[in-house]
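*Asks:* how would this look folded up:
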Amino acid sequence: MNGKSRRALGDPHGLTKFGVNLTEMEPGAVSALRHWHSAEDEFIYIIDGTPTLVTDSGEEVLQPGMCACFPANSGDAHRLENKSDAIVRFLEVGNRSKSEKVHYPDDDMIMEKPADGTRSFRHFDGTSY
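*Replies:* Model (predicted):
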């Protein structure tokens, strides 16, 4: 995704059970394709800026100090969009499951990662992406 940078904060210190990232988004950038995880919880905490959280329920502008949580297997696809004219900074925290399935409802795509760590992408009908 253009206009976004991510710095791993936990990996350099040996964290292996969950990931912690500091993410910055330039004006006009998005955090990811809208998605939801089958096996991994996600948590975000807004440090600077006013990103727009886009979920199945609609849009909500977040302020510094606010957080959002996305429980595993909720089925609620989400992403952040920077519709403002300032940089957005936020922390991302999530567990690291050995196997995972990520659903991208707006893009007819599922990413599957079995325990061996390989990744494959397919359409909802099962054909390869």
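
*Asks:* only C-alpha atoms for contact and neighbour calcs from this point on.
*Replies:* Noted.

*Asks:* where's Gly28 relative to Met66, distance?
*Replies:* Distance of Gly28 to Met66, given as C-alpha to C-alpha, to the nearest Å: 20 Å.

*Asks:* and Ile87, by the same measure?
*Replies:* Distance, Ile87 to Met66, by C-alpha to C-alpha: 16 Å.

*Asks:* could you also give me the structure for this next sequence, so I can compare it with the first?
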Amino acid sequence: MPKIDIDAITPSNRTGYPAPFDQPVAGRWYRRLAPASGLTEIGASHVTLKPGAWSSQRHWHDDEDEMLVMLSGEAVLVEDEGRTVLRAGDICAWPKGVANGHHLINESDADCVFVAIGAGNQDGSGAYSDIDMKFDGPGYFHKDGTPYPTGRLR
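*Replies:* Take a look at the predicted model:
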């Protein structure tokens, strides 16, 4: 099985989130592992959250299973049920279609690193728990269906 050279993948902190929803994720740096390794049926990213950064807006997917594996550091998982501290070795999973909004916040003074994996329709739909935004295919929309001027990054 070929080893992925993570350092050969250029990190990015790009987001398609419209302002002001893009600001909390400005300290999120990711490397897309699946495209670099030729995988086409799953998405996987190696993610570093700088202190204070969010992994995303709190969200869920209608058509995509998600799994997260903490590699180093510490972050707070925020879900509908509350807050849970995650550390290296912890694993979380969210089945598609379960409307449990979730994201991580790095409230520590050091970077935290994790791998996020998604399987299913990565261009599918879902919503954000705390803001007036949902996603469907390549776009972001207000919950009433009015489009935002930005598009999703894939």
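
*Asks:* need the TM-score from the superposition.
*Replies:* Counting by TM-score structural alignment, normalised by the length of the first structure, the TM-score of this superposition works out to 0.90. Behind it: 124 aligned residues with a C-alpha RMSD of 1.3 Å.

*Asks:* quick revisit: neighbour count: Ile87 and Met66 of the first structure, which is higher?
*Replies:* Ile87 (19 against 13; other C-alpha atoms under 10 Å).

*Asks:* is it true that the more buried one touches Ile47?
*Replies:* No. Using C-alpha atoms under 8 Å, Ile87 of the first structure makes no contact with Ile47, being 10.4 Å away.

*Asks:* which neighbours do the two share?
*Replies:* Among the neighbours of Ile87 of the first structure, none is also in contact with Ile47 (C-alpha atoms under 8 Å, 6 or more residues apart in numbering).

*Asks:* can you give me the strands for the second structure?
*Replies:* Secondary structure of the second structure (DSSP state E): strands at 28-32, 42-49, 59-61, 64-72, 74-79, 82-87, 91-94, 103-105, 112-120, 125-128, 134-136, 139-141, 147-151.

*Asks:* the second one corresponds to what range in the first structure?
*Replies:* Going back to what we said before, that points to strand 42-49 of the second structure. Using TM-score structural alignment, strand 42-49 of the second structure lines up with residues 18-25 of the first structure.

*Asks:* kindly report the same for the fourth one.
*Replies:* Under TM-score structural alignment, the counterpart of strand 64-72 of the second structure in the first structure spans residues 40-48.

*Asks:* many thanks, I have nothing further to ask.
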